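**Q** Make a model of this:
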Amino acid sequence: MDVTFNENKENLGVSGNLNKIISINNCEWIKFLAGDDLLTENCITELVRFSNLNDYKIISSRCITFGDYETVLPLESKKCFYEMTALEQFKYLGIGNFVMAPTLFYHAKTLKKLGGFSEKFKIIEDLPMLLTYTKNNIKIGFCDKILVKYRIHSSSTSLSRDKIYYFRGS
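**A** Next comes the predicted model:
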């Protein structure tokens, strides 16, 4: 397995950084990981196995949070999202996003074909991309295994109401 590390000379924002990684890689699948999140020992093996058995172009998994509190996500009550069609998922994402960004596994060619991450949103990469996938009738698949350890802390941008940026899609 090849692992690519890249250091940018300037701050590109989250979306710009991810697009840079996409542009320098020539792999079938891409797994992004923030510096404070962890993969389980079998994460990549399980995601590759799942991708070989299914025809999804984007895959999510379960995660366990650590830091301020510990819980397994998604909650059982939210797993029905993954049984929906892509267009139903699109509508659901318009109400709210519970898909945890660290769990996502992207088919590289599809990610490139969709134009990568929108750089209009410097710190919110996951929801705009999930909307792009589902709007293009690409369903988000689900591997029902805990494959990521997701750090949750009170100063996290994703939890801070004063740092949330809203957007309106076309």
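**Q** all contacts plus neighbour counts: C-alpha atoms, from now on.
**A** Will do.
**Q** Check this protein for its longest strand and report it.
**A** Selection of the longest strand in the chain by residue count, based on DSSP state E, yields strand 141-152.
**Q** which residues does residue 108 contact?
**A** When contacts are counted by Cα atoms under 8 Å, 6 or more residues apart in numbering, residue 108 touches 22, 27-30.
**Q** one more to put side by side:
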Amino acid sequence: MVECETGHPLVTVIVITYNSAKFVRETLNSIRSQTYAALELVITDDCSSDATVDICRKWIADNNSRFSRTELITVGKNTGISANCNRGLDAAGGEWVKIIAGDDILEDACVAENIRFVLSDPDIQCVSCQITVFSDDLRKCDQVVLRDDLFELPQKKQLRYLLTKGNFIVGASVFFNAQLVREMGGCNERYPMLDDYPLILKIYQAGKRFYLLKKPLVRYRVHGCNVSLNPNSLFSVSLWKFYDEVIPGLLLEQGMFLHYWHAKVTAFKRRFPENGNVFRKLVRAGLSMLSPVSYVMALEQLFDET
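**A** Reported below is the predicted structural model:
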């Protein structure tokens, strides 16, 4: 166990930045305000073209004494979110890691509550907390309540949900054991804008799971530059590439043959965009009829609406 002079486990907070000049001071100030003392700060920048690096460098100079260690990592070319996270993980000296984007905010007790939670049970190595979504106006906040029932499922059923329904674990909410993440190989840089989902699936494939901490400890900022909110962004390219290349094989490993067929049909459908001509729409409709899972999903949606 890596401990500070306080006797508490050292936590590395990794701030990933890219053109974050507008918001990064708020992010860093929220880390400085943590009630937990044993903190290391690593800021890793992905070749920002604005003043992000200068702001971070000055902030570190003014607040260095708050942390056991600080480091600012810069690169000469843009590499994507996954590689940026990995540089932070490689530099982390703490036993536990909290990754936060350079536009989000940690509540004051975020690290302390996570440490209290993981120390309550030695089986807990990965945590997901509740989050609050907010716009640039801090007064406009909405708490996102993660579904308790999903986290209460057995580990294998959680994995099956991740494979068939998508990622129910919000990346901004995650707090995890640094050694475990290194054993998983960190983020998959083949999918440069998709840092969390491939890593979470690796953790579940290894027989581990996430535990829900039922407290809102992170504020996730929604603004026009969020890559995950733009359907035509590089994030979507990484996401669908991951779905097409990885998910079908994992479904086969789990013996989920109908879902495997559905994944292959869905991948083929993406060759015919929804905004295409009538012929493309007819092809998409015909392909949907080839997958039994499509009928099940349609029925589920019908019951959800009634």
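**Q** Tell me which two of the contacts of residue 108 of structure 1 sit farthest apart.
**A** 22 and 28 (10.9 Å; Cα to Cα).
**Q** can you pull out the helices in structure 1?
**A** 13-24, 43-53, 86-95, 108-113, 126-135 (DSSP state H).
**Q** Just tell me the aligned range of the shortest one in structure 2.
**A** What that stands for is helix 108-113 of structure 1. Per TM-score structural alignment, the counterpart of helix 108-113 of structure 1 in structure 2 is residues 178-183.
**Q** same check, this time on the second one
**A** Helix 43-53 of structure 1 corresponds to residues 110-120 of structure 2 when matched by TM-score structural alignment.
**Q** Centre of the chain to that stretch, how far?
**A** Taking Cα atoms, centre = their mean, to the nearest Å, the mean C-alpha location of stretch 110-120 of structure 2 is offset from the chain mean by 19 Å.
**Q** Would you mark the buried spots in it?
**A** Within stretch 110-120 of structure 2, the residues scored as buried using 16 or more other Cα atoms under 10 Å are 110-111, 113-115, 117-118.
**Q** For residue 230 of structure 2, state which of the residues you listed is nearest.
**A** Of the buried residues of stretch 110-120 of structure 2, the one sitting nearest to residue 230 of structure 2 (Cα to Cα) turns out to be residue 110, at 28.2 Å.
**Q** Thought residue 214 was touching the closest one, still the case?
**A** No: taking contacts as Cα atoms under 8 Å, residue 110 of structure 2 lies outside contact range of residue 214: 11.8 Å.
**Q** ok so, going back, who's more crowded, residue 22 and residue 28 of structure 1?
**A** When residue 22 of structure 1 and residue 28 are compared for neighbours, residue 22 comes out ahead with 19 against 11, by other Cα atoms under 10 Å.
**Q** Residue in structure 2 paired with the more buried one?
**A** Aligned partner of residue 22 of structure 1 by TM-score structural alignment: residue 89.
**Q** Please tell me I have it right and residue 29 of structure 1 contacts residue 111.
**A** No: contact criterion Cα under 8 Å: residue 29 of structure 1 and residue 111 do not qualify, at 9.3 Å.
**Q** want to try CSV for the helices of structure 1, with distance to residue 5 of structure 1 as columns?
**A** Below are the helices of structure 1 laid out as CSV (distance: least, Cα to Cα, whole Å):
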stretch, distance to residue 5 of structure 1
helix 13-24, 8
helix 43-53, 17
helix 86-95, 31
helix 108-113, 17
helix 126-135, 21
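**Q** Nearest to residue 1 of structure 1, out of these?
**A** helix 43-53 (9.5 Å).
**Q** Counting by contacts, list what the closest one packs against.
**A** Identification of packing neighbours for helix 43-53 of structure 1 by 3 or more Cα pairs under 8 Å, 6 or more residues apart in numbering; DSSP states H and E yields strand 141-152.
**Q** What is the corresponding segment of structure 2 for the strand it packs on?
**A** Against structure 2, strand 141-152 of structure 1 falls on residues 211-222 (TM-score structural alignment).
**Q** What are the buried residues along the matching stretch?
**A** Of all the residues in stretch 211-222 of structure 2, those buried under the rule 16+ other Cα under 10 Å are 211-213, 216-221.
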